[in-house]
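Student: Build me a model:
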Amino acid sequence: MKKLLLAAALTLGCYGANAQSWGIKGGVNFANLTGDGDSNFNVLTSFHAGLLYEIHVVDIFSVQPELLYSVQGAKLKGSDDDVKLNYFSVPVVAKLYLTDGFNIQAGPQFGMLLSESDNFKSFNSNTFDFGVAAGLEFFITDGLFAQARYYAGTKEVAENADLKNTTVQVSLGFIF
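Tutor: Purely as a prediction, here's the structure:
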């Protein structure tokens, strides 16, 4: 956890002189677990919220680290139980602006497990998550944006199960 926070602080601090924008964002997660036994799961609807910091490198390219609270996991089929994995996530996406108000983005995402639902504790969850995020962003007004992003986890969420996070995020945010 300390290494993740230090990396996030260094990323934000190193670019302080070139900083263009701080912002906030939040939205809906459509999360699921994929891998062995994924036929036992359905999509879990949850949420994410946090801060972002956009660093313009050149006119059409920027880098955007984010600090997010994100609820991932899945619904168990045939049950009212949910598997909820609560993460502190740090996506760091490169943004390529195709027009002034539209960009595509991709990059790594790091996650630290904060808590999990009781029905998943027996799987001995990994506290670190890693994957790749990619998406689209459209500016509605000067600072207000809508964003859609897909996250594919590359690390198993538990030692006792071959399952990885996948999440579609739909966000609204504002850059100051």
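Student: use CA for all of it now, contacts and neighbours both
Tutor: Noted.
Student: most distant residue from the middle of the protein?
Tutor: No residue in the chain sits farther from the centre than G78, which is 27.8 Å out by C-alpha atoms, centre = their mean.
Student: Go through stretch 53-63 and flag the buried ones.
Tutor: Residues Y53, E54, I55, H56, F61, S62, V63 are the ones in stretch 53-63 that count as buried (16 or more other C-alpha atoms under 10 Å).
Student: ok, the residue farthest from the centre of the chain to F41 distance?
Tutor: As judged by C-alpha to C-alpha, to the nearest Å, G78 and F41 stand 9 Å apart.
Student: One more: V83?
Tutor: As judged by C-alpha to C-alpha, V83 and F41 stand 9 Å apart.
Student: Now do the shared contacts for those two.
Tutor: Residues touching both V83 and F41 by C-alpha atoms under 8 Å, 6 or more residues apart in numbering: A74, K75, L76.
Student: Confirm that the residue farthest from the centre of the chain sits in a strand.
Tutor: No - judged by DSSP: H, G, I helix; E, B strand; the rest coil, G78 forms no part of a strand; its state is coil.
Student: by contact count, what packs against the strand or helix carrying A106?
Tutor: If you go by DSSP states H and E, A106 is part of strand 102-116. Packed against strand 102-116 by the contact rule (3 or more C-alpha pairs under 8 Å, 6 or more residues apart in numbering; DSSP states H and E) you find strand 82-99, strand 128-139.
Student: Can you name the residues that contact the closest residue to E66 other than its chain neighbours?
Tutor: Excluding its sequence neighbours, the residue lying closest to E66 (C-alpha to C-alpha, 6 or more residues apart in numbering) is L52, at 4.2 Å. Listed by C-alpha under 8 Å, 6+ apart, the contact set of L52 reads W22, G23, I24, K25, Q64, P65, E66, L67.
Student: Am I right that L52 falls within a strand?
Tutor: Yes - according to three-state DSSP, L52 belongs to a strand.
Student: Sequence B follows; please return its structure for comparison with A:
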Amino acid sequence: MKKIIVIAFVLVTGVINAQVTFKPGLRAGAALSTFSNTNSSYKTDFYVGAFGEINLTKVYSLQPEITYTQQGSDNIKIIRDYDGENYVLESRDLEIDYLSVAMINKFTFNQGFQLQVGPTLDFRVQDNLKYLDSDVDLAFVLGLAYRISPDLTFEARFKKGLVDVLESDYYSSGGYNDDYWLDDYNTNIGFQIGLAYSFGGKK
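Tutor: The predicted structure follows:
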């Protein structure tokens, strides 16, 4: 128990004595997304947001973010109608736009390489879905980045939602064939590739 207290004291003291800095910034880029357990294509769109980078040590920083992202899925196969004898089938491009609030943990190593990981809470802004299962999504982000300069960083992230967001009963084919199959649990899956620019902050 004493060893744990000593280790905790050393860590806290190190953070207090470190030169903590804060830098606000902007991030933007391309967003590729789809729904899990569907036969569909990735939708290509964009994201844009703001962040505040709190540098606690040379290696670790905490980065709160707020980001607007256009997500969804292209060419998802659905039933449009049933005429009594045959299904009337079609493909649709589905879109859900989110305002995301994230808390990203950043670990910076030699030569400017970064590991980024953290949770995000996404709030639906708008969509073109006929039926939606949830207005809120809880997701986790895992990414790699490279600091090109003190202010400019290239980012590549993977984002996986945990909440069933698509009411698949209204889009599935009822077992018509494998090409038009949707499972009951459809979560957001996304990739973000872009740049982050931070402005000089005060210590």
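Student: could the shared contacts of V83 and F41 of structure 1 go into CSV alongside neighbour count and distance to T34 of structure 1?
Tutor: Formatted as CSV, the shared contacts of V83 and F41 of structure 1 follow (neighbours: other C-alpha atoms under 10 Å; distance: C-alpha to C-alpha, whole Å):
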residue, neighbour count, distance to T34 of structure 1
A74, 27, 9
K75, 20, 12
L76, 18, 13
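Student: what's the closest of those residues to Y97 of structure 1?
Tutor: Nearest to Y97 of structure 1, judged by C-alpha to C-alpha, of the shared contacts of V83 and F41 of structure 1 is A74 at 33.2 Å.
Student: Just to check, that closest one is in contact with D38?
Tutor: No - judged on C-alpha atoms under 8 Å, A74 of structure 1 makes no contact with D38 at a distance of 9.4 Å.
Student: Burial check on I24 of structure 1, number of neighbours?
Tutor: Using other C-alpha atoms under 10 Å as the criterion, I24 of structure 1 is surrounded by 18 other residues.
Student: wait, what's in contact with the aligned partner of it in structure 2?
Tutor: Counting by TM-score structural alignment, I24 of structure 1 corresponds to L26 in structure 2. By C-alpha under 8 Å, 6+ apart, the contact list for L26 of structure 2 reads V48, G49, A50, F51, A196, Y197, S198.
Student: Grab the two from these that are most spread out in space.
Tutor: Those two in the contacts of L26 of structure 2 that are separated most widely, counting by C-alpha to C-alpha, are V48 and S198, at 13.8 Å.
Student: Work out which residue lies at the spatial centre of structure 2.
Tutor: Geometric centre of structure 2, nearest residue: K159, 3.9 Å, by C-alpha atoms, centre = their mean.
Student: ok, it touching L142?
Tutor: Yes - with contact defined as C-alpha under 8 Å, K159 of structure 2 counts as touching L142 (6.6 Å).
Student: For K164 of structure 1, which non-adjacent residue is closest in space?
Tutor: Excluding its sequence neighbours, the residue lying closest to K164 of structure 1 (C-alpha to C-alpha, 6+ apart) is E156, at 4.8 Å.
Student: and that neighbour, what pairs with it in structure 2?
Tutor: Matched across to structure 2, E156 of structure 1 falls on D164, judged by TM-score structural alignment.
Student: what's near enough to touch that match?
Tutor: Going by C-alpha under 8 Å, 6+ apart, D164 of structure 2 touches D133, S134, Y185, N186, T187.
Student: Looking at those residues, which is nearest F113 of structure 2?
Tutor: For the contacts of D164 of structure 2, the nearest to F113 of structure 2 is T187 (29.7 Å; C-alpha to C-alpha).
Student: can you count the residues close to that closest one?
Tutor: Residue crowding around T187 of structure 2 was assessed by other C-alpha under 10 Å; the count is 21.
Student: after superposition, how close is the strand or helix carrying F46 of structure 2 to structure 1?
Tutor: Using DSSP H and E, F46 of structure 2 sits within strand 43-55. Its matched residues in structure 1 lie on average 0.5 Å from strand 43-55 of structure 2 after superposition (mean C-alpha distance after the TM-score superposition for structure 1).
Student: now the helix or strand containing Q71 of structure 2, how far from the chain's geometric center?
Tutor: Counting by DSSP H and E, the element that carries Q71 of structure 2 is strand 60-82. In terms of C-alpha atoms, centre = their mean, to the nearest Å, the centre of strand 60-82 of structure 2 is set 8 Å apart from its chain centre.
Student: Ok, stretch 95-115 of structure 2 next?
Tutor: Relative to the centre of its chain, stretch 95-115 of structure 2 is centred 9 Å away, using C-alpha atoms, centre = their mean.
Student: Quick one, which of the helices and strands packed on strand 102-116 of structure 1 gets closest to A106 of structure 1.
Tutor: That would be strand 128-139 among these, by C-alpha to C-alpha, at 4.1 Å.
Student: And for the alignment partner in structure 1 of L132 of structure 2, the neighbour number?
Tutor: Under the alignment (TM-score structural alignment), L132 of structure 2 pairs with N124 of structure 1. By other C-alpha under 10 Å, 12 other residues sit near N124 of structure 1.
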